[in-house]
Structures are given as C-alpha cells and as structure tokens.
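[1] I would like to see how this sequence folds:
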Amino acid sequence: MARYESPGAPVFTRSNALQARLHDLVPGGAHTYARSADQYPESMAPIIDHGSGARVWDADGNSFVEYGMGLRAVTLGHGYGPVVDAVCAEIARGTSFTRPSVLEAAAAEEFLTLVPGADMVKFAKNGSDATTAAVRLARAVTGREHVAVCEQPFFSVDDWFIGTTPMRAGIPNCTVERTVRFRFNNVASLEDALTTHPIACVLLEAATATQEPEPGFLEQVRRLCDRHGALLVFDEMITGFRWSEHGAQGLYGVRPDLSCWGKAMGNGFPIAALAGRREIMELGGLRTDADRVFLLSTTHGPESGSLAAFRAVVHAYATEGPITKMERAGRTLADAINAAATELGVDEFVEVVGRPSCLLFVTRDAQHRPSQEFRTLFLQELLMRGVLAQSFVVSAAHTDDDLAVTIEATRGAMRIYRQALDAGSVDGHLRGRPVAPALRARAEPRRLASGSLSSGRPSS
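    Next comes the predicted model:
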C-alpha cells in the first residue's frame, strides 16, 4: 500500500517492540482501555518514556506535543515542579500508616473548603471506587436498587455501569437490569425513568466537553430527584479542576447530594474522592444508629504522596489561574485549526469542538458521516508531525510554541485528509487498520493473532 511520508517522520521501532511485549504481559497491552494500541494507528502507538510540561518523549526518542494529558488528569503539566516537590518532601516522612495522619485532616479541610455541596469527604484512589460507593450509599439510604444513569460515556469499571456498555461479558443480567438510562438535557426521559422504576440515585456529569446544561435543566433534575425521593449524584471527574476547582456544582449553582471526584485532583497522582451531605455520608461512619454502609475502605486511599499532590494542586489553582490558561490555549487552538480547515476546504469534515479547556475533534468521511478511518488518518498524520492527540484537551502548560507546532501539524494533516476525501477513500494514505471503539464486544476489528506478538524482551 502506498504511504505518504513527511520529511523527518518519527520511527517507532522500540515502541513497537515494547508494545508487542506488553501484549504478552498485560491483557490488551495497556492497563487502561483508552490507552490501548487499538486507539492509535497500527505500528504508531508511542510507548512513553517521560514527559515535561505539555511534551512527551517515547522509547525511540521521538518528541510530541501531547493532548489529552493523562486522560484529562494532568492540568498543570507533566512533572510540574511544586507538585513533585511537595510529594517528594512528604513521602520522605512516610507514605502509609496504621492510623490516620495529620495530612488526611488537612487535605479533607482544604477539599471541603473548595466544594460548596459537600460536608464530608472520603478519599480513594480511582474514580470508579467513588461512583460505586455513591451508588451503594444511595441504595442504602433509599432502600431501592435501581440507578438512573445519564447517557454519557463512562462512569465506572464496576458491573452496575459496565453492564450497560457493549463490553458486558461476565456481568449478570440481574445487575444490568437495575441500571436505566436517560438523556442529557431531556427532562422527560429522566421523569420517565423515575416514574417507571424505584430509583435510588440519578447520576450524571453536569456538563461535558460538547454539552452544556440548558437553562433550568440541572434545577429540574434536582426537583425531580426531590419529588421522587432519589439522591442526586454529580460525577465531577472531568468538570472538577477543569471547569472549576469548585466543580460543576460551584459553576452552575446546583447542589447534589453526593459528588465524585478524581483525575486532575492530583495532577496525575492517583487520588479520588466521594463527597456529600453529612447526614448521608455518616451512614458509613460511627455516628449512626442505622445499618452501616461499607462506604470506602482502601489501604492506599490516604497515602501521603497523593494527598500532598492534591494540596499542591489546590495551592496552584489559588495562585496561578490554570483554568484561565487552559481556556485561553483552547480558544487559540480551536480558532486557528477551524480557520485552517476552512482555508483548506475540509471544514465540513474536520472540526474542533467543545469547551476550550476540554476540546475534541470530529472527523467525517466524504458523505459527512463520522468516520473511524478518517479519524485514524488524522491521528496518523498528526503523529508524523510530532503531535500526540486523541483529542485537543489542553493543560495550563501548553505554551504558544506548543500551539504553533500543533496548528502547523494540523495544516499538514488536513492537506492529506483533503487528498483522501478527493480520492473517496483513505486507501493509499492509511497505514494498517483503523482505530476501534475502546468499549466493544469483540476484539475485532483490531484482533491480534495469537502467539505471534513478540519474540522476546526488547533490548535495553
């Protein structure tokens, strides 16, 4: 197959050897499905060696301007000095103890000062733990089993949510049947769920990259939950510290009963949180006469490194205005790329959309249909030009130079995109098979041949 090559294009020899070995060692070749090689062009999935600011370097020494930033977990930049310094200083004093630490109290106080809708907090290590604890708590409070979940991409690795996706092997039907879906900005669909089933809680992101709540929507959700006796749970994994350090509840002025946090709380360090109203959270504590809820109890939830990272992040948000920086960078990037798309005649096919701090790009084929093939071509051509971008989610560390590199790279990628559109196909331009949805029922269309993944460990 013919292949367009740009001058000085990166090679992925060692990354490909490491990826092959990872497939032998780790199911799917990555510890997160969104990081898997099937989300990238074949033989062009960099294995990262290190990062600094908004740049990463792979095992072959290639340098990329990175977007997505650790699946939206890094807002201050890779290796951000004050966070690293705070973590190093704290872990030298010990990382995990048999009893709570002074640091736990300080971190909890700072968190609760930020979040207007929370009286108590419990820290954990990943967002799924927090959302599942919220569901368990809501079921205990209400005595109900059904959960109403908004039709948004992801809430948990646990059965109650994954059972609603195509990747539901191993999950009992009785679990799946207890989760019902409703549509964002569609009050009628939520009301139908609440009247059809005894709902314990309503769980949603108050906003997403491409969908802001319509005026009055969140207020109506709050009223419906109160009317039907269901708890309202906000998933603040992305909105928290990317929309606002006060979360969507602080930005839109609607208080949930419970909220779940993670990702950018620690600028990439593993920390998550369940927060909520005191009378609800106390059901997992010692000041209740009701049956106790096993809320969250994790060995590593209060380890000192991540709590120190969180406190350093809070300080950075108070003193450096990272959200303003992200919004500025995102607007600059979106305006420039969309203008270039118009200039190059691909604006009906390639478009940057979303909140400036959380940008996505849309790729369409010649018939204006969303296209995995053309998405893969765009990803491939960006990689060839030094940009690693499943999205255009920025950080406060993206500099004007980083944006300039990205804008020039997208111009080159869109020229190839235009050629493929004119030819009516990506054939002759695309290397290998297209990317595939991360959550799908079968390994196809990116299944790997068994027993032919690697011949041994890559050389050091």
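
[2] going forward, measure contacts and count neighbours with C-alpha atoms only.
    Will do.

[3] please list all residues in contact with Val74.
    Going by Cα atoms under 8 Å, 6 or more residues apart in numbering, Val74 touches Lys263, Ala264, Gly266, Asn267, Gly268, Ser395.

[4] quick one: the last one from Thr239, how far?
    Read it as Ser395. As judged by Cα to Cα, to the nearest Å, Ser395 and Thr239 stand 14 Å apart.

[5] now the fifth one
    Taking Cα to Cα as the criterion, Gly268 is separated from Thr239 by 15 Å.

[6] which one of these two has more residues nearby?
    Thr239 (27 against 24; other Cα atoms under 10 Å).

[7] ok, the more buried one - contacts?
    Glu205, Ala206, Ala207, Thr208, Gly247, Ala248.

[8] ok, the second one - how many residues close by?
    Number of residues near Ala206 (other Cα under 10 Å) recorded here: 25.

[9] same question, the last one
    Around Ala248 sit 26 other residues, with neighbours defined as other Cα under 10 Å.

[10] wait, is it part of a strand?
    No - using DSSP: H, G, I helix; E, B strand; the rest coil, the assignment for Ala248 is helix, not a strand.

[11] would you do the same for the sequence below? I want to compare the two.
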Amino acid sequence: MGNNYLRTVDNFSNSTKYKEEIHKLIPGGAHTYSKGDDQFPLLSPAAISRGKGAYVWDIDGNMYLDCSMGLTSVSLGHAFEPVLNAVKEELENGVNFQRPSVLEKVTAEKFLSLIPYHDMIKFAKNGSIVTTAAVKLARAFTNRKLVAFPGDHPFYSYDDWFIGTTTCNKGIPNEFSELSVTFKSCDIESLKQLFLKYPGQIACVITEPEKSPCGNGCNCKQNPEMFLKEAIDLTHEHGALFIIDEMVSGFKSAFPGSISKYNLKPDMATWGKGIANGFSFCALTGTKEIMELGGITKVGEEKVFLISTTHGGETHALAAVNATIDIFKKENVVNHNQKIGDALIYGCQQVITTTGSSNLVDITACNWLVIFNFKGVDGNANAGMRTLAMQEMIKRGILFQGAFSPCFSHSIEDVNYFVEAFSEMLQVLKLALVNGVENLLVGESAKPVFRKYL
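    Model (predicted):
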C-alpha cells in the first residue's frame, strides 16, 4: 500500500452549485439535520446520485467507500439485488390501497416471530412515530404523565416530549418539556433516584438497550445485560412500563437485536434502522395487554388513537423488510458485519499504536457501530479536529462522519483501504496539533445538530 493505492477526490464543483440552491427550497437543505451542510466540511459532497453495495457516488461523479450506510439504516448494502428484486415484484401489485394489503399480515407474523415475548406490532415510516406511540401507550396504560429516558442520549424523537428537553426547544411550550425527566444512561442508581423523586408519576422508561460506548467505560461497567434486567424489574416495581429502543441496535448488536441477545422482557420495543435495508419501515412491538389499547375490538372501552399513517403499510417497504429478514436468516449477516467491525477496530488500533497517535483519537471498540473520537491539544473532543479528519478521509474517497456502520457488502479489502486512509489522515492531524487546525481545514468546523443558535 501507499499513496498510489488511495484515490484522490478534489472536484466538488456541482456540489458547490447544489449548496447555493438547495437552502432556497428545503429548510436545512435536507430532510434529516444530520445530513445537512453544517455537519460536513466544506470540501465534501453535497448530494449523492447513486449507491451500490458499500459505495456511493456524488453529483460530481466521485466514488466513496460509505461508512454511515444511510445513517446506519442500510444493513446489507445499497441497491442490494435480492431486496430490490422483492420490491420490484411487489411494485407490480400496487403500493397502497383502501383496505390493508394482505402483505401486512404476512409481515406482522414474520417480524413478530423474531421478537420474544411480544404479541402485536404496528408499522410506521420513521422512528419518531413509533417511539412517540410507545410513550402514548404507556401513558394510557398507567394513567401517568412523565416519561423517563437517559439525558445523555443524542436522539429519541423529533416530537415535543424529547426535543423539548434539548437546546433546540424553540416552539415547544415548557409545559411539554416538564413532562420528561432524565437519568444517567446505564446507571441503575440514577434511575432509582428518579423514581424516588417522582413517586407514582412516571409512566415509562425508554432507553436504548446498549450503545456503542457500553464497551468503553460506560456506567454499565460493560455489562448492559445486568443493567437492563435490573432496570426492567425496577420500573415494574414502580408501576411503570419499560420500552427498549432498538432503532440503532436492532439487526446489529444481534438478530433481531439486544432484546434477544440478553433475553429481555420489555413491555414494548421500537425498531427501524437496518431492518429493511434502507427502505422506510419502522415498527412498534409489545405485549398484547398493552398494544390492544390501540385497537378497536374492545367495544365500550375508551379508544387510544395510536398510529394512523396512510403510508405505514406500503407494500414495497413490507416486501423489503421481509426480504431483509430472509437474508439475515440465511446468510448470518450479523456475524459478517461484526467481523468487519472487528477487523476495522483492530487495523485502526494498530495504526494508532505504531504511529503514537493515541493523543489524537480514541476508538469506541463496538463491532456493530465503530465510533471515533477526535481530540484537540487539551485531550478533549474537538470539533475542528473531527472535521479535519472528515475532510481528509473524504479527500481519499471515504465518506466519513466519525463512525463506521458495517454492512453485508463491506469487505476486508474495504477495511484495508479505510485503514490506509486512516493512517494518512492521522499524519495530517499531527500537523494540525502543531500548526493549528485552521491552517489545514478548508471552511468552518462541523457544528452540533443540537445547538441553541445557528
């Protein structure tokens, strides 16, 4: 390997024009804030024209090894043929009808067969819909108002119950924000104190089952299973419901997720990214006792208006999730993806050790979602250094935003390429420590999504 091994990307002329026009049409320039221009260095693609396998191409024709894989939603690969074939076949039958498609029953049965202890399912098109639906059911079931979640989690929903607790709370009345309470993630004592502070008031606890930092000095002492089982028991002791958010961990930490990995018994679970290989399909699963509150069969009881989405049962998305499940079963996708993650972690750690770069970057050694923390002179996380790292990886043909989400299309050759580019990038970061980031970074640093002012 060497300089000739790596590609060089330096043409962003069409991306520059795109940036000049898109903000006149779309608030934020994208439909997810984490895809916005302020999340990337100036020298980066503004829009993607197509993807195939583990690669994407931008509107200037530049090819990149993809690390984020559609914000971790693409678990098999872009335009993965078996999924596409199932979708194409279903498209011939139409995608939306006045009554439910027969495929809704097929998909419900197939998905629920994966989830232990859960009896019913509700479909939606994005994660915020199902997390908010879970919170609504918990409030209806317990007749309580408060929802509890880890205050250090970056995102649960775009709805008021979560966004109202962030710095981006403009437009949300304080009355809504006051109905949400927080605890330290993976910290059972913190959760105990919360129940003592609000006796008989908490309707539910919602949390990720495990995060990538759970293997790197997390409050759970690298034992999320123990925390989760204690937290579920504690929550039930206080008359509240426990909701596991598998939006990120589902189909990654295990198949179908941490709920089966640790044999957990939450009251509800939410699912999304990765389960339909990038197609828009999310789900809420739960026990019959709770989920039936959103039904119409218990005549005479008060109705809970749970989820009602015109596009929630679109047949092509159902075909995508069914095909994805079949492939995960047949090919042991989770094992492949985690081996890719292990190889990436090993290769990058070797580079850090041999180049003496531990002062520049830490790696969260989670093989289903590898996180890189870039540090400044003071040893703390540094936005400028992170943005410079992104700039240099993009320059070498890797679309990188500080994380690597392995997919079934990633190969060991892709890992080797990443490690080689990573090694060169670290040399640039070393120069930045001496000469200043501002002398090597073109444009401004990437900004936090959750910030009070633009």
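
[12] related to what we said a few turns ago, got a winner among the contacts of Val74 of the first structure for most neighbours?
    Most neighbours among those, by other Cα under 10 Å: Ser395, with 30 neighbours.

[13] roughly how far does that one sit from Leu203 of the first structure?
    In this view, Ser395 of the first structure and Leu203 of the first structure are 27 Å apart by Cα to Cα.

[14] over to His50 of the first structure?
    Using Cα to Cα, His50 of the first structure is found at 36 Å from Leu203 of the first structure.

[15] those two: who's more crowded?
    Of the pair His50 of the first structure and Leu203, Leu203 is the one with more neighbours under other Cα under 10 Å, namely 26 against 14.

[16] check the secondary structure at that one for me.
    Taking three-state DSSP as the rule, one finds Leu203 of the first structure in the strand state.

[17] ok, the aligned partner of Ile280 of the first structure in the second structure - contacts?
    Ile280 of the first structure maps onto Ile290 of the second structure when the alignment is built from TM-score structural alignment. Applying Cα under 8 Å, 6+ apart to Ile290 of the second structure gives the contacts Leu137, Ala138, Phe141, Asp267.

[18] could I get the contacting residues of the residue mapped onto the last one from the first structure?
    Pointing back at Asp267 of the second structure there. With TM-score structural alignment as the criterion, Asp267 of the second structure lines up with Asp257 in the first structure. By Cα under 8 Å, 6+ apart, the contact list for Asp257 of the first structure reads Gly117, Ala118, Leu231, Leu232, Val233, Gly276, Arg277, Ile280.

[19] would you convert those into a markdown table that also reports secondary structure and distance to Thr132 of the first structure?
    Formatted as a markdown table, the contacts of Asp257 of the first structure follow (DSSP: H, G, I helix; E, B strand; the rest coil; distance: Cα to Cα, whole Å):
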| residue | secondary structure | distance to Thr132 of the first structure |
| --- | --- | --- |
| Gly117 | coil | 19 |
| Ala118 | coil | 18 |
| Leu231 | strand | 14 |
| Leu232 | strand | 14 |
| Val233 | strand | 11 |
| Gly276 | strand | 14 |
| Arg277 | coil | 17 |
| Ile280 | helix | 15 |
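
[20] is it correct that Gln391 of the second structure falls within a helix?
    Yes - using three-state DSSP, the secondary structure at Gln391 of the second structure is a helix.

[21] report the separation between it and Ser190 of the second structure.
    39 Å.
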